[in-house]
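Peer 1: pasting the structure only:
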C-alpha cells in the first residue's frame, strides 16, 4: 500500500506526461497534487481521471478573494472528488469561515465525503529578504504560526507551510491539525526556486503530515527510483 504522506506534484500542462508519470510510479504513489498549471490547462477532468485510478488528489488552487466568492467557488470543486482543497490564509478569518461552512454544506448536499480544507500560510519560495521588502514586521516563522492558529480557529483542517515551521505549528495547533509541506528536497538535490526547505527525513521529524515533492521526482531520469529513495528517507524520520 502506498505511503499517503508523500504527495507528488504534477506541475505541468502536459497530459501525456502526467499519464506516463502516474503509470511509471504505479502503486508506489497514491497521492498527487494538481495545481494551477495542470488544472487550468486540462480542466476538471484531470482530477476525475486520477480519482478513477484510485489516487488521492490535493487540488492546489490557492483560492483568495472576498468571502462569498471563495465560498461559492469551492462548491463545484466538491463534486470533483478531490481529497484536499486549499485557500490563502491571508484572505482572513471571515473568508476562511465562509469557505469551511460552504464546503461542509455542499458535501452534505451531494452526500459525499467532505474534502479537507487547508490554508496556505507563507509561500516556501519566500525568503527573509523578500519578506522584509513587503513591509512585513513579523518574522516569517511568527507569521506562519499566527496564520495557522487563525485557520484552525476558522474551522480549517490544516495548513500549507514550510517544513521549517512545522514544529512551531505542531506546538501551536496540536496533533490533529494537518501540516502539508512543499519545498522538500532530498539531500544533494537542487533547491530550484524554493527558499525554506528541509530533507524528507527532517520534515517528518519536524512534525509534517504530508510532503509535497515535485521536480526532484518529476524531472528525474528515473522518477520511481527517486520516489523510492524519498519514501525511504521519510521512514527514517518519526512514524
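Peer 2: Done, it's in. Given the structure is predicted, the values throughout are model-derived calculations rather than measurements.
Peer 1: contacts and neighbour counts: CA atoms only from here.
Peer 2: Will do.
Peer 1: show me where the chain has its strands.
Peer 2: Secondary structure of the chain (DSSP state E): strands at 6-9, 31-35, 56-63, 84-88, 116-120, 158-160, 178-181, 210-213.
Peer 1: which residues touch the fifth one?
Peer 2: Residues lying outside strand 116-120 but in contact with it, judged by CA atoms under 8 Å, 6 or more residues apart in numbering, are 62, 83-89, 100, 148, 151, 156-161, 178.
Peer 1: between it and strand 56-63, how many degrees?
Peer 2: Here the directions of strand 116-120 and strand 56-63 differ by 50 degrees (axes from the mean of the first three to the mean of the last three CA atoms, to 10 degrees).
Peer 1: so who does residue 88 touch?
Peer 2: Contacts here follow CA under 8 Å, 6+ apart; on that basis residue 88 touches 62, 63, 64, 119, 120, 121.
Peer 1: also this one, for the comparison:
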C-alpha cells in the first residue's frame, strides 16, 4: 500500500492503559504509521509509550490541547519538543499560540479551532455570539498570523478554510467516520474520502478502527480509500 496514503491516517489510541495501546499497535502492525496519544492515555503512562513508538519508527501526535498562561505553555511545549514528537495540539487563542511557538523548535503545532463535538448551539450556551463557521475562520486567521503549522478542524470546515490559510498549512481533521459508522459524540463528520477530497492533510480515526472486530482490516480499508483518490 502507498506509504503516503498510510501516513495521512492517524489512529487515535484512545484507550485507558498502555498495555491496551501496545496490543492495538501490535495488531495494526505496518498497516499504520502514525498514532495520536491524547489526554486519557497520556495521563496513564502514554508519554513513555510515545517514545517507544518513535523509537520503533512511527510518527506520533501528542494531543494535549494546551491552554494556560504563556510561560507555562511555552515550557510545556518545549518539553514535548525535546521528546522528538511530530505534532502537538494547542488551543487557538493568540497568547497560547504565541507562547507555544516560542517553545516548539521543530515540533509542529496544530491549533484547535472548535471541538468537533460542538455545534452552534453549544457555542451559544458557552457565551459566544457567533457560530462555528465564523469562529473557525477567525481562529484560522489568527493561527496563520501566529506562525502555527496547522489546524484541527472538522471536515465540514475544510473547503472554506483552505483558501483562507493557503496550501502550506496542515489541516488535520477528526470527526471522520467510514460510511455507515456510528458518529458517536461527533457532530460534524465526513467519510475519509470526503475529508481528503476536501483538502485534509491528515485524518484522525479512533473508534471505527480501535473498536472494530478486525482493527487492522479496518485501518487497511481506510488507507485503501485514501489511496484510491
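Peer 2: All right, it came through fine. All values derive from a computational prediction rather than experimental measurement.
Peer 1: any idea what the TM-score is?
Peer 2: The TM-score (TM-score structural alignment, normalised by the length of structure 2) is 0.95; 226 aligned residues with a CA RMSD of 1.2 Å.
Peer 1: that older thread, which member of the contacts of residue 88 of structure 1 is positioned nearest residue 174 of structure 1?
Peer 2: Distance to residue 174 of structure 1, by CA to CA, is smallest for residue 119 among these, at 16.0 Å.
Peer 1: quick one: the closest one and residue 212 of structure 1, what's the gap?
Peer 2: Between residue 119 of structure 1 and residue 212 of structure 1 the computed distance is 15 Å (CA to CA, to the nearest Å).
Peer 1: neighbour-wise, which of the two wins?
Peer 2: The neighbour count for residue 119 of structure 1 versus residue 212, taken as other CA atoms under 10 Å, is higher for residue 119 (28 against 21).
Peer 1: which residue in structure 2 lines up with that one?
Peer 2: Mapped onto structure 2 by TM-score structural alignment, residue 119 of structure 1 lines up with residue 111.
Peer 1: with residue 159 of structure 1 instead?
Peer 2: By TM-score structural alignment, residue 159 of structure 1 lines up with residue 151.
Peer 1: cool, and residue 5 of structure 1?
Peer 2: Under the alignment (TM-score structural alignment), residue 5 of structure 1 maps onto residue 8 of structure 2.
Peer 1: run a quick neighbour tally on the closest residue in space to that match that isn't next to it in sequence.
Peer 2: Leaving out its chain neighbours, the residue that sits closest to residue 8 of structure 2 by CA to CA, 6 or more residues apart in numbering is residue 202, at 4.4 Å. Counted with other CA under 10 Å, residues neighbouring residue 202 of structure 2 total 22.
Peer 1: next one: residue 45 of structure 2
Peer 2: By other CA under 10 Å, 14 other residues sit near residue 45 of structure 2.
Peer 1: residue 156 of structure 2 now?
Peer 2: Counted with other CA under 10 Å, the neighbours of residue 156 of structure 2 add up to 18.
Peer 1: gap between it and residue 97 of structure 2?
Peer 2: Distance from residue 156 of structure 2 to residue 97 of structure 2, by CA to CA: 23 Å.
Peer 1: buried residues in the helix ranked longest in structure 2?
Peer 2: Using DSSP state H, we find that the single longest helix of structure 2 is helix 132-146. For helix 132-146 of structure 2, the neighbour count (16 or more other CA atoms under 10 Å) marks 132, 133, 135, 136, 137, 139, 140, 142, 143, 144, 146 as buried.
Peer 1: contacts for the longest helix along structure 1 next, please.
Peer 2: Counting residues, the longest helix found in structure 1 (DSSP H) is helix 93-110. Identification of contacts with helix 93-110 of structure 1 by CA under 8 Å, 6+ apart yields 65-68, 70-72, 74-75, 78-79, 87, 89, 113-115, 117, 150-151, 154-156.
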